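Colleague: Fold the stuff below for me.
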Amino acid sequence: MELNLVVIDDSEINLTLFRVLAERIEGVRVHGFLSSSEALAWCEQGQADVVVVDYMMPAPDGLEFISHFRQLPGMAEVPLIMVTANNLRDVRCRALEQGASDFLNKPVDKDEFLARVRNMCALRRSQRQLADRAAWLAEEVAKATAGLLERERETIVCLAKAAEYRDPETGAHILRMAHYSVLIGRQLGLAPAELEMLLEAAPMHDVGKVGTPDLILLKPGRLTPAEFMIMQQHAEQGYEILRQARSPVLAMAAVIARAHHEKWDGSGYPQGLKGEAIPLLGRIVAVADVFDALTSPRPYKQAWPLAQAREYLEQNAGRHFDPRCVEAFLAAWDEVLAIRERFQDQ
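Modeller: Next up is the predicted model:
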């Protein structure tokens, strides 16, 4: 690991001496400056690893140099040696306050110079190795986290498909309603991280249907009151399947599974919640899910025209649906049409 040693002294004789001595140190490239201003300009562009600076110089002097140097990005921990007269105790104290790491006394002894500079170089190498190690660890943690997230996504997809295979609804429906949900959430000001989770959680809204008997789930005609009561259980069943998961996405999916059949006026199920007592994510998914169900063909019905489905949402805002969610959905109508075009039934 080669280090950049910056040496600053307005005496050309001293600068030459320091350079010759420093070049004896293995793995060090010496950058000498007669002007502290020029040295600062170089440090703004280059990477200084160790600095040796004389106190007595034209402005900026050694103390002013340290103050400016420590404010440069990445220079707060760089080892810095100040060269001073032994009797300047007040200067040394102020230099320590400004960020000096060590001192050399005038006249400078060459053996002491080499020993102190070597020590500062060893310190800098340790700093850089530690920083490299921290960066490597951060990268490894990021890789491991990405792997966990990928496995979590695979689990989520499997859960969504489990419900899909038991239901006449198509995979395209799941994709459309998930993207409709994100569209509404974005219009309502949800944070990007929450929108990303919503895209993954929304497809599991009907996972509880894995517990619904086929005779009811796949019945082509209208359900009897008794059958409808059994069908309604899928909301609570989906919540029970998902609620104990530690994953934030699955926890969000549990809330959605339980709440997406609640209605704004309190006439929904399973809890009969009303208005703002219904979790916002459930209110969002309710609009997305119903709109796509209305506009998609099923074995027991034809797809509604878009205009008719839009009118249904408008008429039921404040009854079935949260009016804000309906307004947000319709305000982005061009995006709605783009999602429908992108995720078509096969």
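Colleague: hey, let's count contacts and neighbours off CA atoms from now on
Modeller: Noted.
Colleague: Enumerate every residue touching residue 153.
Modeller: When contacts are counted by Cα atoms under 8 Å, 6 or more residues apart in numbering, residue 153 touches residue 200.
Colleague: Equivalent analysis for residue 249, please.
Modeller: Residue 249 touches 197, 198, 200, 201, counting by Cα under 8 Å, 6+ apart.
Colleague: can we see that at 7 Å?
Modeller: When the contact criterion is Cα atoms under 7 Å, 6 or more residues apart in numbering, the partners of residue 249 are 197, 200, 201.
Colleague: Select from those the one having the most neighbours.
Modeller: Most neighbours among the contacts of residue 249, by other Cα atoms under 10 Å: residue 201, with 26 neighbours.
Colleague: how about this one, so we can line them up?
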Amino acid sequence: MAVGTHGDSPRSAARGEPARAEPGPGLEGLAKVAGRIRGAVESVIEGKPAAVRLALTVLLAEGHLLIEDVPGVGKTMLAKALARSVDCSVRRVQFTPDLLPSDITGVSAYNQELREFEFKPGPVFANIVVGDEINRASPKTQSALLECMEERQVTVDGTTYALEPPFMVISTQNPVEMEGTYPLPEAQRDRFTARISMGYPDPSAELAMLDVHGRSSPLDRLVPVAHATDVRELIEVVRGVEVSADVRQYVIDLISATRSHPELRLGASPRATLQLVKAARAYAALDERDYVIPDDVQDLAVPVLAHRLLTTTEAQVDGRRSEHVVADLVRRVPVPAPGR
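Modeller: Reported below is the predicted structural model:
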């Protein structure tokens, strides 16, 4: 399902949603800062506004992003562009089969001068962590990200170290069918707020890319347009976006439908419910709305839910993917009636 801006869409008006009110200073400020970040990223990523918007949504929803696609379509470029657009600490990790968990979290080393063990922080101690080709590392190494992605902390040798907000993991991965890859375990996939695929650019965007990228990398010219403090303030604004009882019930109905669907052997978790609501808040805030509408949930359902679900063997034989099942559920699950 396409992810795009809709504002006061005809669907919303038909449902009798409240008219769009004048945004407060918080939403106005969010729109300005988010617009600068989006513009900076789109100066590097040609013809992918939906992917850029979703990446920004995940950042403001305090989540993590998984970018999955074939090599060479700009997965790492998107991750780097978003990271460089914000003036904060950024670390990149190239996942390989010989990477160890301590290479990510850090290690306690003995300091001979002090005669005690000293903790050497790993690359996970950054505001934005870019994990390139995460599924080329072993499952043991992949699991090193489980605690930090969920609890924003790292435990090494019995000592817990907090991670400074904002904290976001942006990971890229090649399709599982490719040689030398390890499927991400369910617990790992469930910690990613959303999964997107870049896809091939259309011919006009690819032609423009030859001009922009042909001489030098636009990443070299990209300068930060926001600060980590700005992102923290925007996250506070997003937390204040209202989610009505009807919309919350709609989310529950959608999630519950995945748990009883005959084509799914694993439905969405309670974590998926929370992250769908948080992402919908950020999505609404980007439209300068202080309330969530069902359209927000529908636009985000596939990228937020599909990677968490497992289809049955029969569905796989029929060529049915989890994305198809979620899209069907979005069409089938009743939307809250106006004024209910």
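Colleague: Could you get me the TM-score between them?
Modeller: Scored by TM-score structural alignment, normalised by the length of structure 2, the superposition of the two chains gives a TM-score of 0.24; 130 aligned residues with a Cα RMSD of 6.0 Å.
Colleague: follow-up on the earlier one: could you list which of the contacts of residue 249 of structure 1 belong to strands?
Modeller: Within these, no residue falls in strands by DSSP state E.
Colleague: May I see the residues you listed arranged in TSV, with distance to residue 85 of structure 1 as well?
Modeller: Below are the contacts of residue 249 of structure 1 laid out as TSV (distance: Cα to Cα, whole Å):
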residue	distance to residue 85 of structure 1
197	64
200	68
201	69
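Colleague: for the residues you listed, which one is nearest residue 248 of structure 1?
Modeller: Distances from residue 248 of structure 1 to the contacts of residue 249 of structure 1, taken as Cα to Cα, are shortest for residue 197 (7.9 Å).
Colleague: where's residue 109 of structure 2 relative to residue 302 of structure 2, distance?
Modeller: Look at residue 109 of structure 2 and residue 302 of structure 2: by Cα to Cα, to the nearest Å, they are 44 Å apart.
Colleague: Check residue 116 of structure 2 too.
Modeller: Residue 116 of structure 2 sits at a distance of 50 Å from residue 302 of structure 2 (criterion: Cα to Cα).
Colleague: Pick out whichever of those two has more residues nearby.
Modeller: Applying other Cα under 10 Å to residue 116 of structure 2 and residue 302 shows that residue 302 carries more neighbours, namely 24 against 11.
Colleague: What is the subsequent helix or strand relative to the longest helix belonging to structure 1?
Modeller: Identified as the longest helix of structure 1 according to DSSP state H is helix 110-165. Per DSSP states H and E, helix 110-165 of structure 1 leads on to helix 171-187 as the next helix or strand towards the C-terminus.
Colleague: That next one packs against which elements?
Modeller: Helix 171-187 of structure 1 is packed against helix 192-201, helix 280-294, helix 323-331, helix 333-342, with contacts defined by 3 or more Cα pairs under 7 Å, 6 or more residues apart in numbering; DSSP states H and E.
Colleague: Compute the inter-axis angle for that helix and helix 110-165.
Modeller: Inter-element angle recorded for helix 171-187 of structure 1 and helix 110-165: 130 degrees (by axes from the mean of the first three to the mean of the last three Cα atoms, to 10 degrees).
Colleague: Show me which positions of helix 171-187 of structure 1 end up buried.
Modeller: The neighbour-count check on helix 171-187 of structure 1 (16 or more other Cα atoms under 10 Å) flags 171-187 as buried.
Colleague: do the same with stretch 102-116 of structure 2
Modeller: 102, 103, 104, 105, 106, 107.
Colleague: same question, stretch 14-21 of structure 1
Modeller: So, applying 16+ other Cα under 10 Å, buried residues of stretch 14-21 of structure 1: 14, 15, 18, 19, 21.
Colleague: quick one: which of those is nearest to residue 68 of structure 1?
Modeller: The closest of the buried residues of stretch 14-21 of structure 1 to residue 68 of structure 1 turns out to be residue 15 (Cα to Cα; 21.2 Å).
Colleague: Next, find the distance separating that closest one from residue 69 of structure 1.
Modeller: From residue 15 of structure 1 across to residue 69 of structure 1, the span is 19 Å (Cα to Cα).
Colleague: Same question for residue 156 of structure 1.
Modeller: On the measure of Cα to Cα, residue 156 of structure 1 and residue 69 of structure 1 end up 52 Å apart.
Colleague: More neighbours: the two, which one.
Modeller: The neighbour count for residue 156 of structure 1 versus residue 69, taken as other Cα under 10 Å, is higher for residue 69 (23 against 19).
Colleague: a strand runs through that one, doesn't it?
Modeller: No: per DSSP: H, G, I helix; E, B strand; the rest coil, residue 69 of structure 1 lies outside any strand segment and is helix.
Colleague: burial count for residue 112 of structure 1?
Modeller: Using other Cα under 10 Å, residue 112 of structure 1 has 12 other residues around it.
Colleague: Also the one 3 residues further on?
Modeller: One way to gauge burial is a neighbour count; for residue 115 of structure 1, by other Cα under 10 Å, it gives 12.
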